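Student: Pasting the sequence and the predicted model now:
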Amino acid sequence: MAKDGVLVRCPVCRHEQAYAPPAFPCVCGKPVVPPVRHGAAVPLTHRTGADAWVTVRCTACGRSADWPRPELGCACGTVLRIVVASDEAGEPPAHGDSGPAGTDTEAPAHGDSDPAGTGADGHPSLTPSHIPLPRTAPTPRPAFRPLPVRSAGDAVATAALYLRWLGYEDVREAGPDEERPPSGTRLAALGVLAQVEPAVRETSLRDVECAWLTAMAHSVTCVCFALCDFTPAARDRADELDVALFRIDLSGTPEPLNGAADELAATGA
């Protein structure tokens, strides 16, 4: 386990897995790692903009800033919110650091010019002295953290974890009342349908076309994952239909195999 890693237990299925929180760059240049609690996690059933952030203090410069709250996907399909020590302490943001990381909202010292600045003639300048970062600026995604694949279940869990990393929420396995794929497992979330072939066989043209037809019926993005590979015919058809193809290696890292997959991996959901 990594130096800063912890064991997290899913309260739904009681499965334990190692988790290392991502490091974020403080404005002072030092990495900031959320102080997560060993074994503490709660199921995430609803996400709002207000609670998607957690305030963490940099141990190097003492500056507090808001960073994305740590989350982890369990193999049972539950999204886990990792408990951070500052959640319990209820520590307010440091003065001047109430916004997201890198945004300093401290008021100017007495006697300083107003934010818009003042021209030489005493009238307000049209050019601001600085341009603050908007609070709505997208937060860069941390690097994907793979989990070793030792079974078919691990391959499905990796695909679900990767979809969440791309930005798709509430990833779940298709239920018995939904259309089942010819083979493999089907995952669904808001805006996406994914076909996962965890067996050691090439995913066929029929598998790709069936997944695409189902995705089109629901007007969502179609993604296909394979533990082995795709047949040449399946690859050609996926390019025609703009279906993203990923191959999962044994380290747990999905590899983009076509242009649609490259674009999805780069831009996210």
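Tutor: The structure has been received and is ready for your questions.
Student: hey, let's count contacts and neighbours off CA atoms from now on
Tutor: Will do.
Student: Any chance you could list what contacts the helix or strand containing Arg186?
Tutor: Secondary structure assignment for Arg186, by DSSP states H and E: strand 185-189. Residues outside strand 185-189 that contact it (Cα atoms under 8 Å, 6 or more residues apart in numbering) are 156, 160, 168-174, 180, 193-198.
Student: what do you get for stretch 148-161?
Tutor: For stretch 148-161, using Cα under 8 Å, 6+ apart, the contacting residues are 72-77, 146-147, 171-172, 185, 187, 196, 198-199, 225, 227, 248-254.
Student: Where do the strands of the stretch 101-250 of the chain begin and end?
Tutor: Under the criterion DSSP state E, counting those that start in this stretch, the stretch 101-250 of the chain contains strands at 172-173, 185-189, 192-197, 202-203, 221-226, 229-230, 244-248.
Student: List buried members of the contacts of stretch 148-161 by neighbour count.
Tutor: 72-77, 146-147, 171-172, 185, 187, 196, 198, 225, 227, 248-250, 252-254 (16 or more other Cα atoms under 10 Å).
Student: Next, the contact list for Leu147, please.
Tutor: Leu147 neighbours (Cα under 8 Å, 6+ apart): Asp154, Thr158, Ser251, Gly252, Thr253.
Student: go on, Tyr162?
Tutor: Per Cα under 8 Å, 6+ apart, neighbours of Tyr162: Phe144, Pro254.
Student: Check which helices and strands the longest strand seen in the chain sits against.
Tutor: Ranked by residue count, the top strand of the chain under DSSP state E comes out as strand 36-43. Packing contacts for strand 36-43, counted by 3 or more Cα pairs under 8 Å, 6 or more residues apart in numbering; DSSP states H and E, involve strand 6-9, strand 79-84.
Student: A further structure is provided below for comparison with the first:
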Amino acid sequence: MEAVPVRCPVCSRDHTYAAPAYPCPCGAPTAPPLRSGAPAVRVTHRAWNDDWVTVRCASCDRRDQWPQPELCCPCGAVLRIPVRPADAAAPSDATAPDTTAPPGPPAAPAHIPLPRTAAHPRPAFRPMAIRGGHDAVSAAGLYLTWLGYRDVVQPGTRPASGIDLRADGLVAQVDTAAAPTSLRAVECLWLNALGAAATGVFFSLAGYAADARARADGVGLPLFVLDLTGTPQPVNGAADELVSTGA
């Protein structure tokens, strides 16, 4: 698997990043080709078109839309990793002629989830601005509905468990505190989800402590950060998977 060095432009921490591979409909594992030496760009604003790239399967030459490779630095910055264009040759193949047939135009990202995902495409998410804690919970509820959860409801009074939103097979929590979400909060949601035989999803306005991130990664709990536009940003692999597959 191709790996490239990545330096965070915020804290100058060095990383090594390899793009995740996803199965093409032909069955071959396919990953976006990374541009070695190109600087990573910090994500400060989400736009649907920027979150997808066109990738060519080396086995069948199919072009599809795949998630833009991103890396979450421990400093809290989300970094977008540059990729080579779908029609660009890999460095080792630069002199080899391309004998494949020209592809048709790729479909729009909003209409092509990951190839293994189900069927109904989602339109672009329409966020609501966050001006307070209640807005943050409402924005998270809108996003969960957009992901495909039905009848997302907010308890009239917040229970001691901290659960802010529920749906069939779902419990979710929204942390509106100014400090990063703690390990304890992540573990409590995970345990509540286990007890309810449901999927747990966490939203935070201030990000997550490093140990909270590590625990969520270990148990497969999706973590999202909410910005003030009301657009949730996935910050771990489980969240990326949830965005790709939907409910």
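Tutor: Alright, I've got the coordinates. On a predicted model such as this, the values are computed, not experimentally measured, just so you know.
Student: Gly268 of the first structure: which of the contacts of strand 185-189 of the first structure is nearest?
Tutor: Closest approach to Gly268 of the first structure among the contacts of strand 185-189 of the first structure (Cα to Cα): Tyr168, at 8.4 Å.
Student: looking at it, that closest one is touching Leu190, isn't it?
Tutor: Yes: between Tyr168 of the first structure and Leu190 there is a contact at 6.7 Å, judged by Cα atoms under 8 Å.
Student: With neighbour numbers in mind, choose between these two.
Tutor: Tyr168 (18 against 13; other Cα atoms under 10 Å).
Student: Just to confirm, what residue in the second structure is aligned with that one?
Tutor: Taking TM-score structural alignment, the alignment pairs Tyr168 of the first structure with Tyr149 from the second structure.
Student: Identify the residues contacting that match.
Tutor: Tyr149 of the second structure touches Ala167, Asp168, Leu170, Ala247, counting by Cα under 8 Å, 6+ apart.
Student: Could you rerun that using 7 Å?
Tutor: By Cα atoms under 7 Å, 6 or more residues apart in numbering, the residues touching Tyr149 of the second structure are Ala167, Ala247.
Student: Also Pro234 of the second structure?
Tutor: Pro234 of the second structure neighbours (Cα under 7 Å, 6+ apart): Leu223, Phe224, Val225, Asp240.
Student: can you rerun that using 6 Å?
Tutor: The contact partners of Pro234 of the second structure, by Cα atoms under 6 Å, 6 or more residues apart in numbering, come to Phe224, Asp240.
Student: What of the one 4 residues further on?
Tutor: By Cα under 6 Å, 6+ apart, the contact list for Ala238 of the second structure reads Gly220, Pro222.
Student: Against Met128 of the second structure, how distant is it?
Tutor: Here the criterion is Cα to Cα, to the nearest Å. By it, Ala238 of the second structure lies 24 Å from Met128 of the second structure.
Student: and what of Pro222 of the second structure?
Tutor: For Pro222 of the second structure, the distance to Met128 of the second structure - Cα to Cα - is 21 Å.
Student: got it, and Thr229 of the second structure?
Tutor: 6 Å.
Student: about what we covered before: of the helices and strands packed on strand 36-43 of the first structure, which approaches Arg37 of the first structure most closely?
Tutor: strand 79-84 (5.8 Å).
Student: against the second structure, where does the closest one fall?
Tutor: Under the criterion TM-score structural alignment, strand 79-84 of the first structure matches nothing in the second structure.
Student: tell me the angle that strand makes with strand 36-43.
Tutor: Strand 79-84 of the first structure and strand 36-43 are oriented at 150 degrees to each other (axes from the mean of the first three to the mean of the last three Cα atoms, to 10 degrees).
Student: now the helices for the second structure?
Tutor: 133-147, 183-195, 210-219, 237-245 (DSSP state H).
Student: out of the ones you listed, which comes closest to Arg56 of the second structure?
Tutor: Nearest of those (Cα to Cα): helix 237-245, 18.4 Å.
Student: Would you mind listing the buried residues in the closest one?
Tutor: Those would be Gly237, Ala238, Ala239, Asp240, Leu242, Val243, Ser244, Thr245, for helix 237-245 of the second structure by 16+ other Cα under 10 Å.
Student: Next one: the second one from Gly156 of the second structure, what distance?
Tutor: Between Ala238 of the second structure and Gly156 of the second structure the computed distance is 29 Å (Cα to Cα).
Student: ok, now Pro23 of the second structure?
Tutor: 43 Å.
Student: Then Ile130 of the second structure?
Tutor: Distance from Ile130 of the second structure to Gly156 of the second structure, by Cα to Cα: 20 Å.
Student: between those two, which one's more packed in?
Tutor: Applying other Cα under 10 Å to Ile130 of the second structure and Gly156 shows that Ile130 carries more neighbours, namely 19 against 7.
Student: Under the alignment, what does that one map to in the first structure?
Tutor: In the first structure, Ile130 of the second structure lands on Val149 (TM-score structural alignment).
Student: related to what we said a few turns ago, so the longest strand of the first structure aligns onto which residues of the second structure?
Tutor: So strand 36-43 of the first structure sits over no part of the second structure, by TM-score structural alignment.
Student: now stretch 234-247 of the first structure
Tutor: By TM-score structural alignment, stretch 234-247 of the first structure lines up with residues 212-225 in the second structure.
Student: Okay, buried residues for that stretch please.
Tutor: Ala212, Arg213, Arg215, Ala216, Asp217, Gly220, Leu221, Pro222, Leu223, Phe224, Val225.
Student: returning to what we had before: looking at the strands of the stretch 101-250 of the first structure, which is nearest to Trp53 of the first structure?
Tutor: It's strand 185-189; of the strands of the stretch 101-250 of the first structure, that one is closest to Trp53 of the first structure (Cα to Cα) at 22.3 Å.
Student: between the closest one and strand 221-226, how many degrees?
Tutor: Using the same axes, to 10 degrees: strand 185-189 of the first structure against strand 221-226 is 150 degrees.
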